[in-house]
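> Next input, structure requested:
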Amino acid sequence: QKQKVTANPKSEGDYRLMETLSSGAMVMEDDMLFPPPGLKDEFNIVFYNTSTLIPKLTYYLEHQEIAREIGKEGTKEAFTHHLPPHLISRVLTTVANSLANQPPPDTAVLIEPNTNYNLTNRYRRQ
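You can find the predicted model right below:
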């Protein structure tokens, strides 16, 4: 029997979440402060917290057609916007936008390392 609902706790939007979304099952995920772009609660993923996990899980197990639709939308979102090339593109765009706001390289400031800091003393057993 194919899995219909899966929980993916404590991931904060890492790649494991995208793998889970691509499975076709409806994904239940801990509430996130900053969910990945494109994820919409109860459209392509279901967010929960400790007080809503059991009621939401019960609801979607009793309403499997709705769970299937959310799973399909989650899979579509994962394959349309969250494959490695999409992530690489977002990272490069972010870096390019960040660099656009920086001074040109010929006016950049060189920061010298602190040579007085001794790491060996920090990790030596007492």
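> Every contact and neighbour count from this point should use C-alpha atoms.
Fine.
> Could you pull out the buried residues of the helix or strand containing residue 61?
Secondary-structure assignment from DSSP states H and E places residue 61 in helix 53-62. The neighbour-count check on helix 53-62 (16 or more other CA atoms under 10 Å) flags 53, 56, 57, 60 as buried.
> The third one and residue 68, how far apart?
Put plainly, it is residue 57. Remark: distance between residue 57 and residue 68 (CA to CA, to the nearest Å) = 13 Å.
> Do a quick rundown of the helices in the chain.
Remark: helices assigned in the chain by DSSP state H are 15-21, 53-62, 64-81, 84-100, 119-123.
> if we take the buried residues of helix 53-62, which one ends up nearest to residue 96?
residue 53 (39.9 Å; CA to CA).
> and the longest strand seen in the chain, what does it pack onto?
Taking DSSP state E as the criterion, the chain has its longest strand at strand 26-30. Counting by 3 or more CA pairs under 8 Å, 6 or more residues apart in numbering; DSSP states H and E, the packing neighbours recorded for strand 26-30 are strand 5-7, strand 46-48, helix 64-81.
> re earlier: mind putting the buried residues of helix 53-62 in TSV, distance to residue 88 included?
Listed next are these as TSV, based on distance: CA to CA, whole Å:
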residue	distance to residue 88
53	33
56	34
57	34
60	34
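> Second input sequence below; structure requested for side-by-side comparison:
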Amino acid sequence: MTGIDVFKTRSKANEGVRIPLSTPDGKHTEEWLQIRSVWSDEYQAARTELVRQSIEDGRQAAEAGPEEAKELRKEQDRRRRAGAASALIAGWSFDLEFSSEAVTDFLLEAPQILAHVERIAEDGSRFFGD
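The predicted model follows:
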């Protein structure tokens, strides 16, 4: 029988795991990201904010014309996704000051990294396995 502690994920989810980064062509680098789990406090708060922001963005899009609204929604979706994913990153090796804005900008310009971060953050075995 397992004890209750096996189900407690919060501290490991918040701590995250260090993941090495490769260039888009697959070359290994010295760079890394510290990625939190989707069950981390930071990401859960970002998800709540994401819902609130979606409602506000919908209001803005509704005020625009049909073509403008389509482009506006696309850009808003892209920014919301990067913003939420930035909450999954707890640190990095870059010589650039670490901040939520810097992480979001990085993810907007490196969508392959954004997708990689999302996949890792959803993989519970990386955080909670032996």
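> What does the TM-score come to for these two?
The TM-score (TM-score structural alignment, normalised by the length of structure 1) is 0.30; 53 aligned residues with a CA RMSD of 3.8 Å.
> Rebuild the helices of structure 1 as JSON lines, extending it with distance to residue 5 of structure 1.
Below are the helices of structure 1 laid out as JSON lines (distance: least, CA to CA, whole Å):
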{"stretch": "helix 15-21", "distance to residue 5 of structure 1": "10"}
{"stretch": "helix 53-62", "distance to residue 5 of structure 1": "8"}
{"stretch": "helix 64-81", "distance to residue 5 of structure 1": "7"}
{"stretch": "helix 84-100", "distance to residue 5 of structure 1": "24"}
{"stretch": "helix 119-123", "distance to residue 5 of structure 1": "46"}
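> Residue 30 of structure 1 is nearest to which of those?
helix 53-62 (8.8 Å).
> what angle sits between that closest one and helix 64-81?
With axes from the mean of the first three to the mean of the last three CA atoms, to 10 degrees as the basis, helix 53-62 of structure 1 and helix 64-81 are set at 100 degrees to each other.
> List the buried residues for the helix or strand in which residue 55 of structure 2 is found?
With secondary structure defined by DSSP H and E, residue 55 of structure 2 is part of helix 41-62. Buried residues in helix 41-62 of structure 2, counted by 16+ other CA under 10 Å: 41, 42, 43, 44, 46, 47, 50, 57, 61.
> Please work out which residues outside stretch 100-108 of structure 2 touch it.
Residues external to stretch 100-108 of structure 2 that are found in contact with it (CA atoms under 8 Å, 6 or more residues apart in numbering): 78, 79, 82, 83, 85, 86, 87, 89, 113, 114.
> Could you give the number of residues near residue 70 of structure 1?
26 (other CA atoms under 10 Å).
> pretty sure it contacts residue 26?
Yes: taking contacts as CA atoms under 8 Å, residue 70 of structure 1 lies within contact range of residue 26: 5.6 Å.
> ok, now which ones touch the one residue sitting closest to the centre of structure 2?
The C-alpha lying nearest the average C-alpha coordinate of structure 2 belongs to residue 85 (CA atoms, centre = their mean; 1.3 Å). By CA under 8 Å, 6+ apart, residue 85 of structure 2 lies in contact with 43, 104, 107, 114, 117, 118.
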